[in-house]
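Visitor: Next one to model:
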Amino acid sequence: MDTAITEVRSSTESTGDVDVSVVIPCLNEAAGIASVVAEAQAGLRAAGLDGEVIVVDNASDDDSAALAREAGATVVTEGRRGYGSAYLAGLASVRGRYIVMVDADGTYPLDRIGEFVDRLRSGADMVLGSRFKGTIEPGAMPWPNRYVGNPLLTGMLNLLFRSSVSDAHCGLRAVRREVLPELQLSATGMEFASEMVIKAGKRRMRIEEVPTGYRVRIGQSKLARFSDAWRHVRFMLVYSPAFLFVLPGGVAAGAGLVGLIVLGAMRHLSDNWTGVSVAFAMLTILGLGIIQLGLFARTYAVIYLGEHDVRLEHGWRRFRLEHGLALSCVTLLVGAAITFASFFDGIKDPRLGILGLALVAVAFQGAFASFFLSILGLSEHAILRRGRA
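Guide: Prediction:
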């Protein structure tokens, strides 16, 4: 064992790049970290790969760091606890052209490192392990995680971001180092696993899967089933403005506007429909506000977070502040005309007037939204520069 460790370590002592960096985040994994490091080294040797093993000690309270170092790994320290924080520190320290990422609990066999690297060499940008296409040992994954949690979270990710992966949260994966700057990873918690897949999909990167086994972990689990699941869900919703904002906002605004028009056109209703009209007006304004918030969020993500949205950037080139103001003026005139007409329609119930006032409110809402988007759009030249780079 000592000779084998020396062989792997000697390949990492040069100042140049190596073939593969195996990155292992570690928090209080003294029971298994040495064996995981040894298994990673064995996987590199079996594949004939020149590599390094990096263990990121995430402020462990036990001897994990010392044991990893003794086993031959390079130890990086990250004091901010968090799955993503540990990986961000590890990824900043790698020298390998290809990066294999694996948990420190011994759940993933590492005898197929070569296959992950071969997929990257063949053109894949990211390779995910798939426990559901491989073999899950009895007792390795609790049934709520296996039959409810993981399938639902992966299905939600596939639905929102049009991915086609079978195990989005597998702890064994590989990525080309050259794509990391484009991914711009930043999540600090368990949602880091979702962030990788989401951003790779948004950037049209090539994602492949390799079946992998899944074993009973060594030591005590650190997962918090419900809070970690919520972090994944929250992250997916925030990164999907169309689902979180545009869809519910569009339904609310459409239902409210249709309700206002129908009630305004029905002249023979009793006078007790005023409250319903007010509710429809509020629904319309609220729905359009939600849509605007989604548009603001998406614009901010494209300009300041490095996201890509072809339709949004195309819209910037075709629609200007003046277009938004012109549309708002037309809406304002129509709303004012309807409001004025409601004083002479001979109906006591102000349903028609409520429709007009709602359109006036929408007009002002649209005008201020146009100004705000114009302010954000002042950084459009930065987007164009990035596109030419």
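Visitor: okay, CA-based contacts and neighbour counts for the rest of this
Guide: Noted.
Visitor: Could you identify the longest helix within this protein?
Guide: Across the chain, the longest stretch assigned as helix under DSSP state H is helix 274-304.
Visitor: Pull out the buried positions in that one.
Guide: 274, 277-278, 280-300, 302-303 (16 or more other CA atoms under 10 Å).
Visitor: now do stretch 49-69
Guide: 49-60, 64-65, 67-69.
Visitor: Of those, which belong to helices?
Guide: Per DSSP H, the buried residues of stretch 49-69 map to helices at 64-65, 67-69.
Visitor: Which parts of the stretch 101-250 of the chain are helices?
Guide: Secondary structure of the stretch 101-250 of the chain, counting by DSSP state H, counting those that start in this stretch: helices at 113-121, 143-144, 150-161, 180-183, 192-202, 225-238, 241, 247-265.
Visitor: tell me the angle of the third one relative to helix 225-238?
Guide: Which is helix 150-161. 10 degrees (axes from the mean of the first three to the mean of the last three CA atoms, to 10 degrees).
Visitor: Quick check: buried residues in helix 150-161?
Guide: Quick answer for helix 150-161 (16+ other CA under 10 Å): 150-151, 153-158, 160-161.
Visitor: elements contacting it?
Guide: When contacts are defined as 3 or more CA pairs under 8 Å, 6 or more residues apart in numbering; DSSP states H and E, helix 150-161 packs onto helix 192-202, helix 225-238.
Visitor: Quick check: which of those is buried the most?
Guide: helix 192-202 (a mean of 21; mean count of other CA atoms under 10 Å).
Visitor: The structure of the following sequence is requested for comparison with the preceding one:
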Amino acid sequence: MTESNKNVELSIVIPCLNEAETIEVCINKALNFLKENNVSGEVVIGDNGSTDGSIEIAQRNGAQVVHIDEKGYGAALMGAIKASKGEFIIMGDADDSYDFSELMPFVLKLREGNDLVMGNRFKGGIEKGAMPFLHKYLGNPVLSFIGRLFFKIKIRDFHCGLRGFRNESIQKLELRTTGMEFASEMIVKASIFKLKITEVPTILSKDGRSRPPHLRTWRDGWRHLKFLLMYSPKWLFLYPGLILLLISTLLFVMISINPIHANKLTFDLHTLTYCGAGIILSYQILSFSFLSRIYAINQGLIPVEKKFLNLFKFFNLEKGLLAGLFIFLIGFLQSLNLFMDWRQEGYGRINDLSASFRTLIPSIVMIIIGIQTIFLSFLSSIIGTIQKIKYLEEEN
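Guide: Purely as a prediction, here's the structure:
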């Protein structure tokens, strides 16, 4: 049942790729739900290139079919969502694993003002054989935990395929992923942009098809994890960088003063060298955190945060160059002092290698970090210019 834009409250969106076995029952359940609950709406099928008669079945049963050339679960859904007329949208898979006749809890939550309503299969119930063992006890729980940890989202089932959302709110997120990670992107960006999110129990039934699902456990699991990491610079770069910097610097300072003796173990010059490398590496990782945040803001992947942009008032190109030059000069002068000592000894063998290396290694670390700071200042200034201009214009 399709009505004018003004009267369509709910669009039920179903992605489809050769789903002739189950697409008809899904459409009929969805249409019956709309009729029995007096909800004005439509059923929209996002077809991703079906060749088994799915398109004809969908059209024959009263669904609108949108042809999506770009391959992928996310691409099929986004194409269908853009073609939908409803104020609200509920999306679900075409394998008859979700009951489209039981959508009222989603509709009620959306009417209450929520932007995204997730189904929770672990609370609603998972029928025997409906979810593979690895998905049920490893993949979904682990990835959902990571999502909650990284983004502070109180959602227990990150990957439930049945979910409802406010059309206008989701369109503003400009979702981009075309594969299975589309499910994670929707939740993550909804959280980042402060949309109102809730969840309702839903039942997962056994797949109604005779063929294997499109989902690939390890490939799609990695794509979800990769997406979560890429959208969380803090957990990918900042926190690992800070931990490595803290440990490396603490040991570096202690060993620079005197070797550390622990029973039969002695931590001396070799450990000092590795700690110096750890400081340089951690500085690079923290630089990536800073740069990736600027880039993400420029690309609209995360919202503008004035607290972060205020850094540009204190950390500009000139100050960065001066800081880098200062650090470089300290290291250079230390190295020059060592060179003068070596010269006094006739450029021969250095007698006190231990003391010499306790000066040499810190000087090399400072020279490298000083040079990195200079180039980091230039790069951050280049990629931050666009957003800085926008911010200053808003301030004025």
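Visitor: re earlier: can you put the helices of the stretch 101-250 of structure 1 in CSV and add distance to A38 of structure 1?
Guide: Output for the helices of the stretch 101-250 of structure 1, formatted as CSV (distance: least, CA to CA, whole Å):
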stretch, distance to A38 of structure 1
helix 113-121, 13
helix 143-144, 30
helix 150-161, 29
helix 180-183, 26
helix 192-202, 24
helix 225-238, 29
helix 241, 44
helix 247-265, 50
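Visitor: Between those, which one is closest to R386 of structure 1.
Guide: helix 180-183 (11.0 Å; CA to CA).
Visitor: equivalent range in structure 2 for the closest one?
Guide: Under TM-score structural alignment, helix 180-183 of structure 1 corresponds to residues 170-173 of structure 2.
Visitor: Pull out the buried residues from that stretch.
Guide: In stretch 170-173 of structure 2, counting by 16+ other CA under 10 Å, buried: 170, 173.
Visitor: can you map out the strands along structure 2?
Guide: 10-16, 41-47, 64-67, 88-91, 116-120, 163-166, 197-201, 260-262, 265-267 (DSSP state E).
Visitor: could you give the angle of the longest helix seen in structure 2 to helix 239-257?
Guide: In structure 2, with assignment by DSSP H, the single longest helix is helix 353-395. Here helix 353-395 of structure 2 points in a direction 150 degrees away from that of helix 239-257 (the same axes, to 10 degrees).
Visitor: How about the residue mapped onto A200 of structure 1 from structure 2, nearest residue that isn't a chain neighbour?
Guide: Superposed on structure 2 with TM-score structural alignment, A200 of structure 1 falls opposite A190. Nearest residue to A190 of structure 2 in three dimensions, chain neighbours excluded: L173, at 7.2 Å (CA to CA, 6 or more residues apart in numbering).
Visitor: start and end residues in structure 2 for stretch 57-69 of structure 1, please.
Guide: Counting by TM-score structural alignment, stretch 57-69 of structure 1 sits on residues 47-59 of structure 2.
Visitor: Please tell me how far the matching stretch is from the chain's geometric centre.
Guide: 33 Å (CA atoms, centre = their mean, to the nearest Å).
Visitor: now do the same end-to-end measure for it.
Guide: Criterion CA to CA, to the nearest Å; first-to-last residue distance in stretch 47-59 of structure 2 is 11 Å.
Visitor: how many other residues sit next to the corresponding residue of structure 2 for H314 of structure 1?
Guide: The alignment partner of H314 of structure 1 in structure 2, by TM-score structural alignment, is N310. Residues within reach of N310 of structure 2, counting by other CA atoms under 10 Å, total 12.
Visitor: Also H261 of structure 2?
Guide: For H261 of structure 2, using other CA under 10 Å, the count is 11.
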